[in-house]
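# okay, structure incoming, though there's no sequence with it:
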């Protein structure tokens, strides 16, 4: 069984967006789209782990510009086929944990469905990386899943650090053990202590959306 996330998402690229076709999630997807379009209206956005561009396409409807990045070329190729306003989106292959070559800082950052794939012990480092990609006082927005019985895949394993995993089978028959954590609002707020201000948490049934501002630069 494969345990490498890069391989999993490479093989899943062409079927990834079927997760957004679940009937019980449609109204919340519309709500989430409206929330994100409002937050990023007229803004320049740095997007991490853009995947197949599902959210890139929706945010681009109101954002001024998006630099959408992902480590996986297979999903970027899918993302590039979407419809975007002219010159509003640029794509770059980049490792979330190695963004040294991207010197510019943005006023806003978006990361969709990436928090749940970060090991619990790596979350403080992950937050630091995100905050470093935006200007002081800039806006960071993250969206991810709640665990919902009957809609979410069951948890099949848990490691000594509390990380949880799902066993997923792709159309080609390959099986993958995928890291998928489901954080609580309280846990996220605790991690953001002394790292953020203006924390806002929107709880839907299947999804959560977190927004906050990075700490202003001391003078």
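Yep, that arrived. Values in this document were obtained by computation on a predicted structure and should not be read as measured data.

# use CA for all of it now, contacts and neighbours both
Fine.

# does residue 61 touch residue 38 like I think?
No: in this structure, residue 61 sits apart from residue 38 without contact. The criterion is CA atoms under 8 Å, and the distance is 10.2 Å.

# these two: which is more packed in?
Using other CA atoms under 10 Å, the more surrounded residue of residue 61 and residue 38 is residue 61, with 17 against 13.

# and that one, helix, strand or coil?
Three-state assignment for residue 61 (DSSP: H, G, I helix; E, B strand; the rest coil): coil.

# dropping in the other structure now:
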């Protein structure tokens, strides 16, 4: 069983967007698209973990510019193949935990569906890195899944630190143990204590969205 997230998403690249085809999620996806387009209208956005560009494509309709990054070249190839307004999107292979151009700060950051794949014990470091990439008072937006019985894969196990894992099988038959945490609003706010102001939390049935200004 593969426990490497990078390897998992490389293998899953071609089937990744199937998750966005679930009928019960369509209304919420439309609502979240509208929210993100309003937040990032006219903005320069640094996107982390852009994956196949599903959200990049939608945000680009409103943003002035997006630098979309992902650690995995396989998903970036799919993202680049999508249609974007001319000269509004640039893609770059990069790992948020090892970016070198530390002097560059952005107006806003978006990270979709990365929070759930970060170990709980690494979240304070993750927030510090995000905050170091935006200008003072810059906007950070994170979005991820809620656990919904019957729509989400079941949690298969939990480790001593409280991290939860799912067992996922891809179309090619490979099986993967995938880190997938489902935070509460209370937990999110606790992690952001002393690191954020103007915290706004939006909860849908299948998804949550968090917006804050970085300290």
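Yes, it's here. Not measured: the values here are computed from a predicted model.

# got a TM-score for the pair?
After superposition, the two chains reach a TM-score (TM-score structural alignment, normalised by the length of structure 2) of 0.99; 215 aligned residues with a CA RMSD of 0.6 Å.

# how about the helices in structure 1?
Ranges of helices within structure 1 are 5-12, 26-39, 54-59, 73-79, 123-132, 185-191, based on DSSP state H.

# how much does the fifth one stray from structure 2?
Once fitted to structure 2, helix 123-132 of structure 1 is off its aligned match by 0.5 Å on average (mean CA distance after the TM-score superposition for structure 1).

# where do the strands sit along structure 2?
Listed in chain order, the strands of structure 2 (DSSP state E) span 44-48, 65-70, 89-93, 106-112, 134-145, 157-158, 164-169, 175-179, 196-203, 207-214.

# got a markdown table for the ones you listed, with mean neighbour count and distance to residue 6 of structure 2 too?
What follows is these, written out as a markdown table (neighbours: other CA atoms under 10 Å; distance: least, CA to CA, whole Å):
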| stretch | mean neighbour count | distance to residue 6 of structure 2 |
| --- | --- | --- |
| strand 44-48 | 23 | 14 |
| strand 65-70 | 23 | 10 |
| strand 89-93 | 17 | 12 |
| strand 106-112 | 22 | 16 |
| strand 134-145 | 20 | 18 |
| strand 157-158 | 14 | 20 |
| strand 164-169 | 18 | 14 |
| strand 175-179 | 18 | 10 |
| strand 196-203 | 15 | 28 |
| strand 207-214 | 20 | 23 |
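
# near residue 84 of structure 1, how many other residues are there?
Close neighbours of residue 84 of structure 1, defined as other CA under 10 Å, add up to 15.

# ah, wrong one, I meant residue 21 of structure 2
Each residue near residue 21 of structure 2 was counted by other CA under 10 Å, and the total is 10.

# one step back: of the helices of structure 1, which is nearest residue 214 of structure 1?
Taking CA to CA, helix 123-132 is the member of the helices of structure 1 nearest to residue 214 of structure 1, at 6.1 Å.

# give me the stretch of structure 2 that the closest one matches.
Correspondence between helix 123-132 of structure 1 and structure 2 is established over residues 123-132, with TM-score structural alignment as the criterion.

# how much space between the residue with the largest distance to the centre of structure 2 and residue 191 of structure 2?
Using CA atoms, centre = their mean, the residue of structure 2 lying farthest from its centre is residue 173. It sits 25.6 Å away. Counting by CA to CA, to the nearest Å, the gap between residue 173 of structure 2 and residue 191 of structure 2 amounts to 37 Å.

# likewise residue 21 of structure 2?
In this structure, residue 21 of structure 2 and residue 191 of structure 2 are 32 Å apart, going by CA to CA.

# nearest residue to the middle of structure 2?
In structure 2, the C-alpha closest to the average C-alpha coordinate belongs to residue 112, at a distance of 1.9 Å (CA atoms, centre = their mean).

# without its sequence neighbours, what residue ends up closest to that residue?
The spatial neighbour of residue 112 of structure 2 that comes closest, neighbours along the chain excluded (CA to CA, 6 or more residues apart in numbering), is residue 143 at 4.8 Å.

# and if you look at residue 83 of structure 2?
Spatial nearest neighbour of residue 83 of structure 2, chain neighbours left out: residue 57 (7.1 Å); criterion: CA to CA, 6+ apart.

# one step back: map the residue nearest to the centre of structure 2 across to structure 1 for me.
Taking TM-score structural alignment for the superposition, residue 112 of structure 2 sits opposite residue 112 in structure 1.

# pretty sure that match contacts residue 53?
No: when contacts are counted by CA under 8 Å, residue 112 of structure 1 is not listed as touching residue 53 (10.0 Å).

# with adjacent residues omitted, what lies nearest to residue 52 of structure 2?
Of all residues apart from its sequence neighbours, residue 79 sits closest to residue 52 of structure 2 (CA to CA, 6+ apart), at 4.3 Å.

# so that neighbour sits against residue 58, correct?
No: judged on CA under 8 Å, residue 79 of structure 2 makes no contact with residue 58 at a distance of 11.8 Å.

# in terms of neighbours, single out the busier of these two.
Here residue 79 of structure 2 and residue 58 are set side by side on neighbour count (other CA under 10 Å), and the busier one is residue 79, at 23 against 15.

# and the more buried one, how close does it get to residue 51 of structure 2?
Noted for residue 79 of structure 2: a distance of 7 Å to residue 51 of structure 2, by CA to CA.
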